[in-house]
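Enquirer: Structure, please.
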Amino acid sequence: MGETQIEHRAVFTEAMVRDAVRTFVWRRVVAQQKGLWLAAAAMLAYLLFLLSRGGRGWLVGALAVAVALPPLILAVTWHLHSRNSLGRLRAMPAPRALFTFGEDGMAVESGLGAARLEWSAFQEVWERSGYWMLFIGPAQFMTLPLGDLAPAELQWLRERLRAAR
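Expert: As a prediction, this is how the structure comes out:
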């Protein structure tokens, strides 16, 4: 890694991981998919109208399935991300990791293994209270507990991440 190097010993908590999953699901599946939810609400209203008029045909069935899809997508996304994220946390011998930040990227080492990523690998960063969510894909993120990182170190990290995008 480059000249400047910051080492950060991070501790993960179950509450942090649960909050990260909840944040991801809310932003990606609900907030960023407003059109889907509006369409589902409109179809639900039409479905209820048809049912109130005695509708029982194929259109009623198709609308019922279409109305059920967004909540099903939400539930499946929540379940899969919770299971995967909490599963990784629980599989760690200790809920700790060593992050090493350098000019050209970041390395992370935990009881589950080690990885190195260049800053350009991060597509998006969501800053949360106590941790950041670093996205390497639309639905793939890593949680960075902030712990005792100093404000100057956080600013340095923001600059590296911003410059790479």
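Enquirer: all contacts plus neighbour counts: C-alpha atoms, from now on.
Expert: Fine.
Enquirer: Roughly how far does the spatially most central residue of the chain sit from Ala107?
Expert: The centre of the chain sits closest to Phe24, judged by CA atoms, centre = their mean, with a distance of 3.5 Å. Phe24 sits 23 Å away from Ala107, going by CA to CA, to the nearest Å.
Enquirer: for Lys34, same thing?
Expert: Taken as CA to CA, the spacing of Lys34 relative to Ala107 amounts to 36 Å.
Enquirer: Compare neighbour counts for the two and give me the winner.
Expert: Set side by side, Lys34 and Ala107 show unequal neighbour counts under other CA atoms under 10 Å, the larger going to Ala107 at 16 against 12.
Enquirer: quick one more, to check against the first:
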Amino acid sequence: MEHQAKLQYDASLLREALFGFWWRAITGRLLLALVVCIASFAYFWANGDRSWIVGAFGALLLFSVGMIVAVYFVHSANMNRKLKDMGTPEAIFTASETSFSVVSGAGSSTIPWSSITDVWKLERCWLLLFSKAQFITVPLADVPEEMRAFILQRISAAGGKVDG
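Expert: Just a heads-up that it's a prediction; the model follows:
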């Protein structure tokens, strides 16, 4: 069985996808580590400690915040470049039993379902993750319910995790 949908992309959808990815990537252990670092820095600073430990916490804090901001802007630039490379902001998404294909003005790819490690469900789109830093955005407005269920079933059957 094969399903096909014509996906339409726009800047607001991609901003939602980017923010959803960024937020989920920084929450959890990274956010907890950042809070511990901030609390430690504030504790030492408030108690008048100006030793190398305070400097180390301060440097770690600056580096961490810089990395969090950089992740957002790197992915933003990458998304904008890919959108521009597409020409017309649309793609044909074809889902079969063993793989899915994406064809756009930027090129085409056929990818086995086993390459998808996670599906992150957002309000208007899904993020199909290949790794912690690579994903494809699937706008839901263009994907019929039957095709959505098929995609999730194929990803789950191949060992991918589906949130929600």
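Enquirer: The residue nearest to the centre of structure 1 -> structure 2?
Expert: The alignment partner of Phe24 of structure 1 in structure 2, by TM-score structural alignment, is Phe21.
Enquirer: May I ask which helix or strand encompasses its match?
Expert: Assigned by DSSP states H and E, Phe21 of structure 2 belongs to helix 11-26.
Enquirer: Please point out which parts of that helix sit buried.
Expert: When neighbours are counted by 16 or more other CA atoms under 10 Å, the buried residues of helix 11-26 of structure 2 are found to be Leu13, Leu14, Ala17, Leu18, Gly20, Phe21, Trp22, Ala25.
Enquirer: Which of the residues you listed sits closest to Ser108 of structure 2?
Expert: Of all the buried residues of helix 11-26 of structure 2, the one sitting nearest Ser108 of structure 2 is Leu14; the distance, using CA to CA, is 19.3 Å.
Enquirer: Would you state the strands of structure 1 in chain order?
Expert: 5-11, 96-102, 105-110, 113-118, 124-128, 131-137, 140-145 (DSSP state E).
Enquirer: Columns distance to Leu161 of structure 1 on top of those, output as a markdown table?
Expert: Formatted as a markdown table, these follow (distance: least, CA to CA, whole Å):
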| stretch | distance to Leu161 of structure 1 |
| --- | --- |
| strand 5-11 | 14 |
| strand 96-102 | 11 |
| strand 105-110 | 9 |
| strand 113-118 | 10 |
| strand 124-128 | 8 |
| strand 131-137 | 9 |
| strand 140-145 | 13 |
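Enquirer: Of these, which is nearest Ile73 of structure 1?
Expert: Among the strands of structure 1, the nearest to Ile73 of structure 1 by CA to CA is strand 140-145 (16.7 Å).
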